[in-house]
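[1] sequence unknown, structure follows:
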C-alpha cells in the first residue's frame, strides 16, 4: 500500500488527475478504468475533463461504473450513471461507445465481460465514513462476492432514499461489484478528504481485515494507492 498525504482538495484533485491521465497514456492498446461517483471525485473530474476532451490520445480508454442505484422508473438511467455523466463523461465528451454501464439487467455477465477484455487496469474508489466502497456497505456483501445484486429493504432502503426527491422512485435493490471483483483489478486508487473519513482510513491502513469495515480488505491488494488529505489521515498519523 502506498499512502500519499496531501494538504488540501486541490492537491488531491491535481495529483489524482495526473495519476489517472498518466495511466491512460501508458498503453496504446485498450485501457479499462472503473470510476466512482460521489462528492469526493468532483474536483478530480473537473481537472481531467478539459485535458481529455478532444484529445485523440485518450480514445483507447474505456470506462466502467462499479455500482448502480436504479429507479422504479424504467426510463431513468440510474443514480451513478447520471452523476458520472454530469461530472465527467459529458464535460470530457466521452463517446457513449466507450462507457459500459453496469445495471440490473447485465450485472450477472459483468465479471466475465471484464475478464474477456483483459481485466480492469485501474479503479478509482472513494470511501464512506462507515468504511463502504462501491456498493459494499457493512453487512451487505461478503469478501468472496463478485458482482452482486443487494436487496435494499428497511434501513438499507433508507440509506439510498436520499438520492431521490420522489420517494416512490426508490428501488428495493442496488448493484455493485463485490470485493472479489474489485480486488481483481490491476491497480486501485482510493481518495478521501475530511475528518469524517478519518476512522475509516485508520481501519483501512492500520486495522485488521474485518467485514465490519468493508474497505479493510483493500489493504491486501498488491497495488493500492491511498491519497488523502491531512484531516482524513489524522487518526493514522497520531
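    That came through, no problem. Small disclaimer: the values here were computed from a predicted structure and weren't measured.
[2] every contact and neighbour count from this point should use C-alpha atoms.
    OK.
[3] in contact with residue 70, which residues?
    76-79, 103-104, 170-171, 173-174 (C-alpha atoms under 8 Å, 6 or more residues apart in numbering).
[4] contacting residues for the closest residue to residue 157 other than its chain neighbours?
    Of all residues not flanking residue 157 in the chain, residue 172 sits nearest, at 6.4 Å (C-alpha to C-alpha, 6 or more residues apart in numbering). Going by C-alpha under 8 Å, 6+ apart, residue 172 touches 151-153, 157.
[5] buried subset of those, written for PyMOL?
    Applied in PyMOL, the following selects the buried portion of the contacts of residue 172 according to 16 or more other C-alpha atoms under 10 Å:
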select buried, resi 152+157
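[6] save the contacts of residue 172 as JSON lines, and put in secondary structure too.
    Formatted as JSON lines, these follow (DSSP: H, G, I helix; E, B strand; the rest coil):
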{"residue": "151", "secondary structure": "strand"}
{"residue": "152", "secondary structure": "coil"}
{"residue": "153", "secondary structure": "coil"}
{"residue": "157", "secondary structure": "helix"}
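[7] can you redo the contacts of residue 172 as JSON lines with distance to residue 199?
    Listed next are those as JSON lines, based on distance: C-alpha to C-alpha, whole Å:
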{"residue": "151", "distance to residue 199": "27"}
{"residue": "152", "distance to residue 199": "25"}
{"residue": "153", "distance to residue 199": "27"}
{"residue": "157", "distance to residue 199": "24"}
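[8] quick check, nearest of the contacts of residue 172 to residue 165?
    residue 157 (14.1 Å; C-alpha to C-alpha).
[9] before we move on, back to that, give me the buried subset of the contacts of residue 70.
    Neighbour counting by 16+ other C-alpha under 10 Å classes 78-79, 103-104, 170-171, 173-174 among those as buried.
[10] here comes the other one, which I'd like you to weigh against the first:
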C-alpha cells in the first residue's frame, strides 16, 4: 500500500487523473471502477478538463459502478447511474452503454449480485478502481462488520446511512431507500489497482485505522492492506492521525518517475 499525502484534494485529482490517462494511453479499452459521492469529484473534474482541453478520450473505455439503490425508478435523479452521469460520464465521450451498475430494479435481487460480479469478470476485471473512505471506514456500502471476502450483494442501509443521505432526498429520510446492491469487499479487492481517497479531519481516524491498524471487518477499508496494488491519497487533515507520515513522504519523494502511480 502506497500512501500519498497532498495539500489539497485538487492535487489528488491531478495525481489520479495522471494514472487514468496513462492507463488509457496503454489500454484505450481499459475498465474503470467509478465511485459516487463528493470525494472523487476532484478526480472527475480534472478528467473532464483533460478531455475538453487536452483531448483525453474515453471512447473505448468501460466502467462499472460500486453500488446502486434498490427500488428507485429508472428516471430518479438520485440513482447512482444518474449521479455518475451528471458528475462524470455524461461530461466526457464515454459511451453510455459502456457504463454498467448493479441492477437495483432486478426482479431477483439475490441473483443480481452474482450476475454483476460475472459481468465484471466477463469484461476482464476492473483495471483501476476509484474509492472513497467513509468516516467509519466503509467502502461502497460495505459497512463495519462486512465480510472481508464479501461479493456483490443486497445490503440493508443503516439508519445512520439513510439519515446521512437524506440531504439528497429533500431532507426526508423516508424517501431514502432501505436497501442497496453493493460490490463486496472481495469484489473490490480483485481490481488490479485500487485508489482510495480521503479528505478532511473527519476521515482521520478511519484513515489511521485502515492504513496502520490491523486488518479487520470493524474497519472495512483495511482490506486494502492486502491488495497487491493499492494507493491511498489523503490531504493533511485526513492524515493527521497517521504515525508514519515522514516515511510516506520520503517514499513518495524517492519513487522513480517510471513507476507512476
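    Yes, it's here. Because the structure is a prediction, the values reported are computed rather than measured.
[11] quick check: end-to-end length of stretch 142-156 of the second structure?
    The first and last residues of stretch 142-156 of the second structure sit 10 Å apart, counting by C-alpha to C-alpha, to the nearest Å.
[12] neighbouring contacts of that stretch?
    109-110, 112-114, 116-117, 136-138, 141, 178-187, 216-220, 223.
[13] give the buried residues for it.
    Those would be 142-144, 146-148, 150-155, for stretch 142-156 of the second structure by 16+ other C-alpha under 10 Å.
[14] surely residue 204 of the first structure and residue 219 touch.
    Yes: contact criterion C-alpha atoms under 8 Å: residue 204 of the first structure and residue 219 qualify, at 6.4 Å.
[15] so these two - more neighbours on which side?
    Taking other C-alpha atoms under 10 Å, residue 204 of the first structure and residue 219 do not tie; residue 204 has more neighbours (24 against 21).
[16] what about that one, which SS state?
    When classified by three-state DSSP, residue 204 of the first structure comes out as helix.
[17] trace it over to the second structure, please.
    Alignment note (TM-score structural alignment): residue 204 of the first structure maps to residue 210 of the second structure.
[18] residues touching that match, list them.
    So residue 210 of the second structure contacts 137, 219-225 (C-alpha under 8 Å, 6+ apart).
[19] could you rerun that using 6 Å?
    Each residue near residue 210 of the second structure by C-alpha atoms under 6 Å, 6 or more residues apart in numbering is listed here: 221-222.
[20] gap between it and residue 33 of the second structure?
    20 Å.
[21] which SS state does residue 93 of the second structure fall under?
    Assignment for residue 93 of the second structure (three-state DSSP): coil.
[22] does it touch residue 59 like I think?
    Yes: between residue 93 of the second structure and residue 59 there is a contact at 5.3 Å, judged by C-alpha atoms under 6 Å.
[23] more neighbours: which of the two?
    residue 93 (17 against 14).
[24] closest to the centroid, which residue in the second structure?
    By C-alpha atoms, centre = their mean, the mean C-alpha position of the second structure lies nearest to residue 131, the distance being 2.2 Å.
[25] any residues touching the lengthiest helix in the first structure, and which ones?
    Using DSSP state H, we find that the single longest helix of the first structure is helix 9-24. With contact meaning C-alpha under 6 Å, 6+ apart, helix 9-24 of the first structure is reached by 43-44, 48.
[26] same question, stretch 214-233 of the first structure
    1-8, 131-132, 138, 187-195, 197-198, 203-204, 209.
[27] what about those residues, which are in strands?
    Here DSSP state E is the test, and the contacts of stretch 214-233 of the first structure give 2-6, 188-192 as lying in strands.
[28] reformat those residues as JSON lines; add neighbour count and distance to residue 97 of the first structure.
    Formatted as JSON lines, those follow (neighbours: other C-alpha atoms under 10 Å; distance: C-alpha to C-alpha, whole Å):
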{"residue": "2", "neighbour count": "12", "distance to residue 97 of the first structure": "33"}
{"residue": "3", "neighbour count": "13", "distance to residue 97 of the first structure": "34"}
{"residue": "4", "neighbour count": "15", "distance to residue 97 of the first structure": "34"}
{"residue": "5", "neighbour count": "16", "distance to residue 97 of the first structure": "36"}
{"residue": "6", "neighbour count": "19", "distance to residue 97 of the first structure": "35"}
{"residue": "188", "neighbour count": "25", "distance to residue 97 of the first structure": "24"}
{"residue": "189", "neighbour count": "19", "distance to residue 97 of the first structure": "24"}
{"residue": "190", "neighbour count": "21", "distance to residue 97 of the first structure": "26"}
{"residue": "191", "neighbour count": "23", "distance to residue 97 of the first structure": "27"}
{"residue": "192", "neighbour count": "28", "distance to residue 97 of the first structure": "30"}
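[29] residue in the second structure matching residue 109 of the first structure?
    So residue 109 of the first structure corresponds to residue 115, using TM-score structural alignment.
[30] and that match, how far from residue 78 of the second structure?
    23 Å.
[31] check residue 214 of the second structure too.
    35 Å.
[32] strands of the stretch 1-150 of the second structure, start to end?
    2-6, 31-34, 62-65, 67-69, 99-100, 128-132 (DSSP state E, counting those that start in this stretch).
[33] closest one to residue 122 of the second structure among those strands?
    Among the strands of the stretch 1-150 of the second structure, strand 31-34 sits nearest to residue 122 of the second structure (C-alpha to C-alpha), with 11.1 Å.
[34] measure how far that closest one is from the centre of its chain, please.
    Strand 31-34 of the second structure has its average C-alpha position 9 Å from the chain's average C-alpha position, going by C-alpha atoms, centre = their mean, to the nearest Å.
[35] what about residue 123 of the second structure, neighbour count?
    Neighbour tally, residue 123 of the second structure, other C-alpha under 10 Å: 14.
[36] for it, which non-adjacent residue is spatially closest?
    Leaving out its chain neighbours, the residue that sits closest to residue 123 of the second structure by C-alpha to C-alpha, 6+ apart is residue 31, at 7.5 Å.
[37] then residue 1 of the first structure?
    In space, residue 1 of the first structure is closest to residue 224, 4.9 Å off (C-alpha to C-alpha, 6+ apart).
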